[in-house]
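In: Predicted model and sequence below, questions to follow.
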Amino acid sequence: MNYSDALLRDVLNRTKRIAVVGVSSNPVRPSYFVARYLTLKGYDVVPVNPGIAGQKLFGKIAVGSLEEIEGGVDMVDIFRRSEAVPEIVASALAAFPALGTIWMQLGVQHDAAAAQAEARGVTVIQDRCPKIEYQRLFGELRMGGFATGIISSKL
């Protein structure tokens, strides 16, 4: 999947509230540290996982499903296996009429569900991580010595 840096930057800039589906309360799990990182960057992260519903994570009470979220979200970030994506996308489209983005994590993709969301005007990103893209696009990877492919006069 090829996504332009402009598209990824636009999604990350316009997004304010993110539902992270499949987030773990275990701090060594990728879903935990990605959701925590997004919280530290100022995003309003809503943890979604029926196994930890009612627990506090990143200052928020985890919910068991997207339908339990009060108010809308701008992005649904999916940390589940690809075969779970169609049900999650259907729930997201039903629960959030103004949804802007469905983001599927590294290794997660489902073309039919993506097409369904895109037909409703939702931006879909597959097989990418918003934490990695944020760090790459906004200069944080450069601080760790990684070549980001972004030319900048910023040190």
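Out: Perfect, I can see it now.

In: switch to C-alpha atoms for all contacts and neighbour counts from now on
Out: OK.

In: residues in contact with Asp5?
Out: Leu137 (CA atoms under 8 Å, 6 or more residues apart in numbering).

In: run the last query once more with 10 Å
Out: Counting by CA atoms under 10 Å, 6 or more residues apart in numbering, Asp5 touches Val11, Glu133, Arg136, Leu137, Ile150.

In: helix or strand for the third one, which one?
Out: The secondary structure element spanning Arg136 is helix 130-137 (assigned by DSSP states H and E).

In: The structure to be compared is supplied as follows:
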Amino acid sequence: MPTQDPNCIRNILTSVRTIALVGASEKTHRPSHEVMVFMQAHGYRVIPVNPRLAGQQLLGEAVYADITALPEPVDMVELFLAPERTDAVIDQAIELKVPIIWMQIGVINEEGAARAEAAGVTVVMDLCPKQEIPRQGIPPIGSGE
């Protein structure tokens, strides 16, 4: 069962440093863009993933077509995708042994979450880190607090 436990959420957000944001958008009004800006401002490295933008730059980071193309491991995969488009990414994350999959608000895939958890992946579903960071009182990475 995907975690909603505040202590687990806090542990994730204080230990994760590198995030692959799947469904990243160059459109500033899109929630994925807003979350990427917020997470970068809080000290996280956010690598955008979007096949339409692959090879371009977004907010200072190279954009990749999918998580299998990432040049380095990530601590978490964050999904801004329609639920019916998440299975392939969940399976790639399992194969790559990404420790955490975070599905954004409204991105619900119970079967995919169960598959990931059975493979030892921690899954967060139907929450937003941009909301959870202030709710948990988590300071920016490197702020010394």
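Out: Looks like it came in fine. None of these values were measured; they are calculated from a predicted model.

In: Let me have the contacts of Asp5 of the first structure in TSV, extended by distance to Ile18 of the first structure and neighbour count.
Out: Formatted as TSV, the contacts of Asp5 of the first structure follow (distance: CA to CA, whole Å; neighbours: other CA atoms under 10 Å):
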residue	distance to Ile18 of the first structure	neighbour count
Val11	11	20
Glu133	15	18
Arg136	19	19
Leu137	19	19
Ile150	26	12
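
In: tell me which residues in stretch 119-129 of the first structure are buried?
Out: For stretch 119-129 of the first structure, a neighbour-count test (16 or more other CA atoms under 10 Å) marks Val122, Thr123, Val124, Ile125, Gln126, Arg128, Cys129 as buried.

In: Between those, which sits nearest Arg81 of the first structure?
Out: Gln126 (12.1 Å; CA to CA).

In: isn't the closest one right up against Phe79?
Out: No. Checked against CA atoms under 10 Å, the pair Gln126 of the first structure and Phe79 is beyond contact range at 11.2 Å.

In: before we move on, the earlier item: once aligned to the second structure, how far is the helix holding Arg136 of the first structure on average?
Out: In the superposition against the second structure, helix 130-137 of the first structure averages 0.8 Å from its aligned positions (mean CA distance after the TM-score superposition for the first structure).

In: so what does that helix touch, helix or strand wise?
Out: The contact analysis (3 or more CA pairs under 10 Å, 6 or more residues apart in numbering; DSSP states H and E) places helix 130-137 of the first structure against helix 5-14, helix 30-40, helix 140-143.

In: that older thread, shared neighbours, Gln126 and Phe79 of the first structure?
Out: With CA under 10 Å, 6+ apart as the test, Gln126 of the first structure and Phe79 both reach Trp103, Met104, Gln105, Leu106, Gly107, Val108.
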